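**Student:** sequence first, predicted coordinates after that:
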Amino acid sequence: MASYTVEQRQYKTYILGDRNSKIEIVPERGGIVTSWVVGDQEIFYMDTERFTHPDLSVRGGIPILFPICGNMPDNTYTLNGQVYHLTQHGFARNLPWQVDTEDQDGISLILTSTPETLAVYPFEFKVRFTYILTGSTLTIKQSYTNLSNQSMPFSAGTHPYFATPDKSELKFEFPSAEFVDQKSFVSHAFLGGFDFSLDEIDVMFFNAAAHNRAIITDASRNLKLTIDFDEHHKTLVFWTVKGKDFVCVEPWTAARNSLNTGENLLFVEPNSTINLQISMTVN
């Protein structure tokens, strides 16, 4: 069994790894990974002030996106003639997860449907995230099980915030030569960098599954971060805001509003499971 320790802070925090590489996970705050230290470097950004307020969404670590990624017009979607309301990125990042103490690989967390989730997403489900740390590679295995009697549509994503104290020193290798601005919906050629003088950058790379990899090189920290994701992840989102020391590189299975458009939605049949996986390696 993978060994970990538990510390009672504001929230119970699970710590997995050793002195060369370790992660910290807070199941109570959306199953989020709050920290990943490799050597003497913290890989993730964390807004610690927001984190202390349970009524605020977390900006930092790796929030979990399910059963949607992004937002929808008026936060609504229609299914079988019924209108439902879901806020941005879904509810998984805001709910407490349970630790599976029988896990043999790393730390497994489980989220199951409740009367509250059924009111906004009418499916019984069980989602499992397993965090595995092997050297300087963090692997996140995911399973989505449909416990309902009808096919369950969803999209899923991870939203890592990478600490970047000097964005001018960043270089990117992304799986597409073109991206779409998510505010203007205008396409642009990608030449390996971004204009960080803008107040916000929110863009999406399509056809990400063709290469299944994104690389960030940070010369200021002599650090190279490689993100690998499976074929279910069709899109890659890049997001940052001016004046904040982070960039987000987010593998998503589908673009925003997919519950309405149907584009790249995943469907799990009754009593079946779909497995996803991403990994991040620091060099």
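**Tutor:** Perfect, I can see it now. Residues are numbered from 1 along each chain as shown.
**Student:** going forward, measure contacts and count neighbours with C-alpha atoms only.
**Tutor:** OK.
**Student:** surely residue 254 and residue 265 touch.
**Tutor:** Yes - with contact defined as C-alpha atoms under 8 Å, residue 254 counts as touching residue 265 (6.1 Å).
**Student:** any shared contact partners between those two?
**Tutor:** By C-alpha atoms under 8 Å, 6 or more residues apart in numbering, residue 254 and residue 265 have these common neighbours: residue 155.
**Student:** out of these two, which sits in the busier spot?
**Tutor:** Shown here are residue 254 and residue 265; by other C-alpha atoms under 10 Å, residue 254 has more neighbours (26 against 22).
**Student:** who are the contact partners of the closest residue to the more buried one other than its chain neighbours?
**Tutor:** The spatial neighbour of residue 254 that comes closest, neighbours along the chain excluded (C-alpha to C-alpha, 6 or more residues apart in numbering), is residue 264 at 5.2 Å. By C-alpha under 8 Å, 6+ apart, the residues touching residue 264 are 234, 253-255, 258.
**Student:** just the buried members of the residues you listed?
**Tutor:** The neighbour-count test (16 or more other C-alpha atoms under 10 Å) applied to the contacts of residue 264 identifies 234, 253-255, 258 as buried.
**Student:** ok, and here's another one to check against it:
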Amino acid sequence: QTKLDSDDHPDIKAIFPHSFSITITYTLEGQHLKIDASAVNRGQDPMPIGLGYHTSFRYPLNEAGDKERCLFTLPASKRWTLTDRMLPTGEYRVTEEFKAGKMAAGERLDDILAAEQDQEGNSAAVIADSLAGIRVRYQCDGHFKHWVVFNGTSDQDDLLCIEPYTWMTNAPNLNLPKDVTGFRDLGPQEELTMRSKIEVGGI
């Protein structure tokens, strides 16, 4: 478990003038890693809150480096259009390529996609490597509204970042509804817990 209290960090208060704490609890149970992030607004004013994880996986999972035997899927069909600064324009295009299964090979990925939830309100990305016989499932609760996928620069060919965000990049400045961007405030003394889980198993 790790905890941060903003009142203990003047450098944080200087750029984000709110009193808050955030506690992240990691629980390892067999092949499951649970990650619970609990944020509390300790001030008297509403506080904007956005959380994202820059989670990196080795890609592919097999030791041979065979990317054609490794696919990943994201439950998302809305791919946000980005500016040359990699900021969302507010427009998107519909694509099924991430839901159908995609290889992180031969193209540079740096994309933001709107997450789609299942009947239980969760969204789960999957990496499946048939050569290694390994399947990684990354599940997040309904607070995470977006996925960012990134596979490095031209000299980085061995990673895949699958990053869940509660709000999309630059959400406070976008002229879109909050239920689309994921932008939200935390009320005075309000607490919010955002849950995710990484599961490793066989295919």
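**Tutor:** That came through fine. Everything quoted here is computed from the prediction, not taken from an experiment.
**Student:** now the TM-score, please.
**Tutor:** In this superposition the chains share a TM-score of 0.78, using TM-score structural alignment, normalised by the length of structure 2; 175 aligned residues with a C-alpha RMSD of 2.0 Å.
**Student:** returning to that earlier point: just give me the match in structure 2 for the residue nearest to residue 254 of structure 1.
**Tutor:** Aligning on TM-score structural alignment places residue 264 of structure 1 opposite residue 182 in structure 2.
**Student:** please apply the same query to residue 119 of structure 1.
**Tutor:** So residue 119 of structure 1 corresponds to residue 14, using TM-score structural alignment.
**Student:** with residue 193 of structure 1 instead?
**Tutor:** Per TM-score structural alignment, the equivalent position to residue 193 of structure 1 in structure 2 is residue 102.
**Student:** doesn't the residue nearest to residue 254 of structure 1 belong to a helix?
**Tutor:** No - secondary structure of residue 264 of structure 1 (DSSP: H, G, I helix; E, B strand; the rest coil): coil, not part of a helix.
**Student:** for it, give its distance to residue 248 of structure 1.
**Tutor:** Residue 264 of structure 1 sits 22 Å away from residue 248 of structure 1, going by C-alpha to C-alpha, to the nearest Å.
**Student:** do residue 50 of structure 1 as well
**Tutor:** Applying C-alpha to C-alpha to residue 50 of structure 1 and residue 248 of structure 1 gives a distance of 17 Å.
**Student:** before we move on, what about residue 151 of structure 1?
**Tutor:** Using C-alpha to C-alpha, residue 151 of structure 1 is found at 31 Å from residue 248 of structure 1.
**Student:** which one of the two has more residues nearby?
**Tutor:** Higher neighbour count among residue 151 of structure 1 and residue 248: residue 248, with 23 against 16, using other C-alpha under 10 Å.
**Student:** thought the match of residue 193 of structure 1 was touching residue 75?
**Tutor:** No - counting by C-alpha under 8 Å, residue 102 of structure 2 stays clear of residue 75, with 11.9 Å between them.
**Student:** those two: which has the busier surroundings?
**Tutor:** Taking neighbours as other C-alpha under 10 Å, residue 102 of structure 2 and residue 75 compare with residue 75 leading, 23 against 16.
**Student:** which residue in structure 1 lines up with the more buried one?
**Tutor:** The alignment partner of residue 75 of structure 2 in structure 1, by TM-score structural alignment, is residue 175.
**Student:** tell me the SS of that match?
**Tutor:** Per three-state DSSP, residue 175 of structure 1 ends up coil.
**Student:** contacts only, for it.
**Tutor:** Neighbours of residue 175 of structure 1 in contact, by C-alpha under 8 Å, 6+ apart: 205, 207-214.
**Student:** look up how far residue 64 of structure 1 lies from it.
**Tutor:** Shown here: residue 175 of structure 1 relative to residue 64 of structure 1, a distance of 22 Å by C-alpha to C-alpha.
**Student:** now residue 232 of structure 1
**Tutor:** Distance, residue 232 of structure 1 to residue 64 of structure 1, by C-alpha to C-alpha: 16 Å.
**Student:** cool, and residue 145 of structure 1?
**Tutor:** In this view, residue 145 of structure 1 and residue 64 of structure 1 are 16 Å apart by C-alpha to C-alpha.
**Student:** which one of the two has more residues nearby?
**Tutor:** For residue 145 of structure 1 versus residue 64, neighbours defined as other C-alpha under 10 Å are more numerous around residue 64 (23 against 20).
**Student:** pretty sure the more buried one contacts residue 109?
**Tutor:** No - between residue 64 of structure 1 and residue 109 there is no contact, the gap being 11.6 Å when judged by C-alpha under 8 Å.
**Student:** what about residue 13 of structure 2, which SS state?
**Tutor:** helix.
**Student:** excluding its backbone neighbours, what's nearest it?
**Tutor:** Closest to residue 13 of structure 2 by C-alpha to C-alpha, 6+ apart is residue 6, at 6.4 Å.
**Student:** what about residue 42 of structure 2, how many residues close to it?
**Tutor:** 21.
**Student:** actually residue 186 of structure 2, sorry about that
**Tutor:** Neighbour number of residue 186 of structure 2 under other C-alpha under 10 Å is 19.
**Student:** ok, it - contacts?
**Tutor:** Residue 186 of structure 2 makes contacts with 40-41, 46-49, 192, as judged by C-alpha under 8 Å, 6+ apart.
**Student:** likewise residue 33 of structure 2?
**Tutor:** 26-27, 197-199.
**Student:** in this structure residue 52 of structure 2 contacts residue 163, no?
**Tutor:** Yes - the criterion here is C-alpha under 8 Å, and residue 52 of structure 2 meets it with residue 163 at 6.7 Å.
**Student:** more neighbours: which of those two?
**Tutor:** Neighbour totals were compared for residue 52 of structure 2 and residue 163, and residue 163 leads with 19 against 16 (other C-alpha under 10 Å).
**Student:** give the aligned equivalent of the more buried one in structure 1.
**Tutor:** Checking TM-score structural alignment: residue 163 of structure 2 goes with residue 250.
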